[in-house]
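Novice: this one's structure only:
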């Protein structure tokens, strides 16, 4: 019997664009189908010809809905992939929000660039539009956690809870007599909303993320750190702008604000959630109560702590409102969305604060600002930033290095080989050294395009 092959088509040497291809006997299974985000050189990879003919891929597994794991599916579908895309039910619901929003943003950005003439391309085109996103969504086939699912051709899939965001899973694929486990993105232990990452007993081969492979999250209560920033800004008469991922981070921020108001520590400051997608994602918590820690009652109360800003005119009015407040708005790395308009409105005033909440990928506005940039380009123009800029890394939804090692400790025996992916070079190398020294496992950091035979 021939052995499966594993080829790394993305998320190798970088923290974005996760795409891992398993193949056996001419059959192909793609685990994660993410967009490259951040640096321009990475974003351009989304436009390159896919290294495998999409029509030859038999199926896709999506570990969770974040765009760096799901956002390339419309492009893959448009180019000929027509097989099933397996994921959990909550991930399927979130993908509907994220992929349609991604298409809308790309169409809007292309239209804006053409209208104002600042694109080098004539005309500027979206990577994909709404029609391609809808076509891709029809391919989603939800599968329950903790069951073996037959993928055909002798392959089975088991999804386990990964924490991280609603519906996130680790993926165990058994094929050709070998078991390969993909971590996807691992969440935090003792997270207030999401479950702990579920242990995996064994695997012949393991593909593990390393986003925070060289870091430990600060041992500070997130609510205390958030309160300190809000109070400091309010005393100046300023507004706190929080760029937040619409799926996951926004809901945790609402929960923390609710807990602070419940305890009487944040009685007066109004909270606004200005992101249609975040509003819709918040509603999905009520539909997937088994996928998080909150009861139905606590979920309803926590998510109602903010005033929801639905339409564009309300959002514009919020940008002109000078009273002290907190605005939570997407996107989390300030790469697009309504938060850019708020950054333009509030970023030049030192009374205000731009508060980031977790990992900022290289090449994003968020990464530039937390590293000291005092101006950023928004909608084709340079915007001076005189507001305070802060970051609360303990709000990250990613496991840190210690938590990754804790999850790896759940394996009853070492995998034959562990592939370290989805991290910048420093993070991946640091995690490799820790796994080798503390666990004694054989580890490899694959490069993009690299292929391994799983004997």
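Specialist: Yes, it's here. On a predicted model such as this, the values are computed, not experimentally measured, just so you know.
Novice: C-alpha only now, for contacts and for neighbours.
Specialist: Noted.
Novice: from the chain's centroid, how far away is stretch 250-261?
Specialist: Relative to its chain's centre, stretch 250-261 lies at 19 Å (Cα atoms, centre = their mean, to the nearest Å).
Novice: distance of residue 176 relative to residue 413?
Specialist: Distance of residue 176 to residue 413, given as Cα to Cα, to the nearest Å: 20 Å.
Novice: between those two, who's got more neighbours?
Specialist: Comparing residue 176 with residue 413 by other Cα atoms under 10 Å, the one with more neighbours is residue 176, at 19 against 13.
Novice: thought residue 24 was touching the more buried one, still the case?
Specialist: Yes. At 7.3 Å, residue 176 and residue 24 qualify as touching, with contact defined as Cα atoms under 8 Å.
Novice: list the contacts of the most centrally placed residue in the chain.
Specialist: Geometric centre of the chain, nearest residue: residue 66, 3.8 Å, by Cα atoms, centre = their mean. Each residue near residue 66 by Cα atoms under 8 Å, 6 or more residues apart in numbering is listed here: 95, 98, 247.
Novice: repeat that with 10 Å
Specialist: Contacts for residue 66 were tallied using Cα atoms under 10 Å, 6 or more residues apart in numbering; they are 34-35, 91, 94-95, 98-99, 165, 168, 185, 245-248.
Novice: presented hereafter is structure B, for comparison with structure A:
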């Protein structure tokens, strides 16, 4: 008997956790934090509906927080199995989990200081020491090679094109004459995305667990390089700094590569690029280490413009280095997190520079409702920060085309060569996105498609 239970990323885009059971084996695919709405975040504090001590191993698709961020919690609760992933994922996961632990600890300290926690004293979900114990359990595997996280389950990684080290997972349950075949898509990357290879076509399978984040919409069709060049040139003409809000891992590195390429080709001025985020600086080091994993089809760099390095790229790790940027007059480019301007160093730069009409603020991706990025996107005349209303006189620009997820058309293109599976489970999407993609697959392919609920369990035969 093979059983699959959806403990996360079911009718939501977060908290990825899938428990696969076969014989006596219990393997968890991904172990992510729930993020976003309060009702989802509160799930992180409830005990999982499985005994963490009975899990043989965890296998990771990639290093984003909603796929790895719950690992230290289950280690804190007694999990002692192995954690399998690619080498790049292991290094990025360390950075992300340590940052998450720091935030958990700071939030608990703040709650205790202000006295607003339900629990006295407030405790973090996990601490840095839990992350260090978690890292001892990591075992790396290269792509395209079979390994067994627990017999009779065998797995193989294939490049998902979503993030450095990201994978879809091919599974064979080898307790029968013809193995039961399962594919976990992970997060499917975009075709022709900068720095990343196109996602590997899915292997034939009996069951497909497929993400559906953008299952009901397509990304805008734009010439990304030209759009970015136009924004930079307009900013340089204004004479002030260009502030780019970008996610620390993935988006920041893509932007630096594209900006370096535009500078090399002479399409933009040779402006300094300041990467103002300790987490992003550390991740950039990992990107440099795994240089062979990059797809540089947008263009090759040279000795004067080494990938993500060189005199034109300044890494600001220390707070003093970040504060020194306040003295720059421009033109220049500052890339800082957080991507939606909900916190981090970008907020301090915005507070100082939004009132200056020479400043350019660039929104580099989707901005959720209620975030500062969304307010700017919607034309806010003031922005509230640190208890003050800051006037918005800066130019607000947007660069589409940098999402790391395949859109509806991309998912359909990725699934196109797949022979008919017995059943497809759509996960990692809001219900409207999943239902839209499900209807398309039922109509155009005649597939049996199901959208599981959180906690739902299915027997696979």
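Specialist: Arrived safely, thanks for sending. Remember, predicted model here, so these are calculated numbers, not experimental data.
Novice: so what corresponds to residue 144 of the second structure in the first structure?
Specialist: Superposed on the first structure with TM-score structural alignment, residue 144 of the second structure falls opposite residue 146.
Novice: and that match, how far from residue 430 of the first structure?
Specialist: On the measure of Cα to Cα, residue 146 of the first structure and residue 430 of the first structure end up 31 Å apart.
Novice: ok so, going back, does the match of residue 144 of the second structure touch residue 162 like I think?
Specialist: No. The criterion here is Cα atoms under 10 Å, and residue 146 of the first structure misses it with residue 162 at 11.7 Å.
Novice: more neighbours, the two?
Specialist: residue 162 (28 against 12).
Novice: the more buried one matches what in the second structure?
Specialist: So, by TM-score structural alignment, residue 162 of the first structure is matched to residue 160.
Novice: one step back: and the residue nearest to the centre of the first structure, what pairs with it in the second structure?
Specialist: Aligned counterpart of residue 66 of the first structure in the second structure: residue 64 (TM-score structural alignment).
Novice: ranges for the helices of the stretch 201-350 of the second structure?
Specialist: Under the criterion DSSP state H, counting those that start in this stretch, helices of the stretch 201-350 of the second structure are mapped to 224-238, 251-264, 278-289, 319-324, 345-353.
Novice: that older thread, report the buried members of the contacts of residue 66 of the first structure.
Specialist: By neighbour count, with 16 or more other Cα atoms under 10 Å, the contacts of residue 66 of the first structure hold 34-35, 91, 94-95, 98-99, 165, 168, 185, 245-248 as buried.
Novice: TSV for the residues you listed, including distance to residue 7 of the first structure?
Specialist: Output for those, formatted as TSV (distance: Cα to Cα, whole Å):
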residue	distance to residue 7 of the first structure
34	15
35	17
91	24
94	27
95	25
98	26
99	25
165	26
168	23
185	19
245	29
246	31
247	29
248	30
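Novice: and which of those is nearest to residue 260 of the first structure?
Specialist: The shortest approach to residue 260 of the first structure among those belongs to residue 248, at 18.7 Å (Cα to Cα).
Novice: which ones are touching the aligned residue in the second structure for that closest one?
Specialist: Matched to the second structure by TM-score structural alignment, residue 248 of the first structure sits across from residue 250. Counting by Cα under 10 Å, 6+ apart, residue 250 of the second structure touches 64, 162-164, 195-196, 280, 283-284, 287, 402-404.
Novice: same question, residue 141 of the second structure
Specialist: Contacts of residue 141 of the second structure by Cα under 10 Å, 6+ apart are 84-87, 90, 147, 156-157.
Novice: quick one, longest helix in the first structure?
Specialist: Using DSSP state H to define each element, the first structure has its longest helix at helix 89-116.
Novice: who does it touch, helix- and strand-wise?
Specialist: Under the contact definition 3 or more Cα pairs under 10 Å, 6 or more residues apart in numbering; DSSP states H and E, helix 89-116 of the first structure sits against helix 67-70, helix 73-78, strand 85-87, helix 130-137, strand 140-142, helix 276-287.
Novice: what is the nearest of the contacts of residue 250 of the second structure to residue 363 of the second structure?
Specialist: Nearest to residue 363 of the second structure among those, counting by Cα to Cα, is residue 402 at 10.5 Å.
Novice: that closest one contacts residue 194, correct?
Specialist: Yes. In this structure, residue 402 of the second structure is within contact of residue 194 by Cα under 10 Å, at 8.2 Å.
Novice: residues shared between the contacts of the two?
Specialist: The contact sets of residue 402 of the second structure and residue 194 overlap at 224, 251, 254-255 (Cα under 10 Å, 6+ apart).
Novice: just the residues you listed now: which is nearest residue 4 of the second structure?
Specialist: residue 251 (32.6 Å).
Novice: the alignment partner in the second structure of residue 79 of the first structure: what's it in contact with?
Specialist: Using TM-score structural alignment, the equivalent of residue 79 of the first structure in the second structure is residue 77. Residue 77 of the second structure makes contacts with 47, 51-53, 71, 126, 130, as judged by Cα under 10 Å, 6+ apart.
Novice: buried subset of the residues you listed?
Specialist: Buried members of the contacts of residue 77 of the second structure, counted by 16+ other Cα under 10 Å: 52, 71, 126, 130.
Novice: which SS class is the residue nearest to residue 54 of the first structure when sequence neighbours are not counted?
Specialist: Once flanking residues are discounted, residue 54 of the first structure sits nearest to residue 81: 4.7 Å by Cα to Cα, 6 or more residues apart in numbering. Assigned with DSSP: H, G, I helix; E, B strand; the rest coil, residue 81 of the first structure falls in the coil class.
Novice: is it true that residue 81 of the first structure touches residue 59?
Specialist: Yes. Here residue 81 of the first structure reaches residue 59: they are 8.4 Å apart, a contact under Cα under 10 Å.
Novice: overlap of the contact sets of these two?
Specialist: Residues touching both residue 81 of the first structure and residue 59 by Cα under 10 Å, 6+ apart: residue 139.
Novice: can you tell me what residue 293 of the second structure aligns to in the first structure?
Specialist: Using TM-score structural alignment, the partner of residue 293 of the second structure in the first structure is residue 291.
Novice: number of nearby residues for that match?
Specialist: By other Cα under 10 Å, neighbour count at residue 291 of the first structure equals 21.
Novice: next: residue 299 of the first structure.
Specialist: 20.
Novice: residue 122 of the second structure now?
Specialist: Residue 122 of the second structure, neighbours per other Cα under 10 Å, totals 18.
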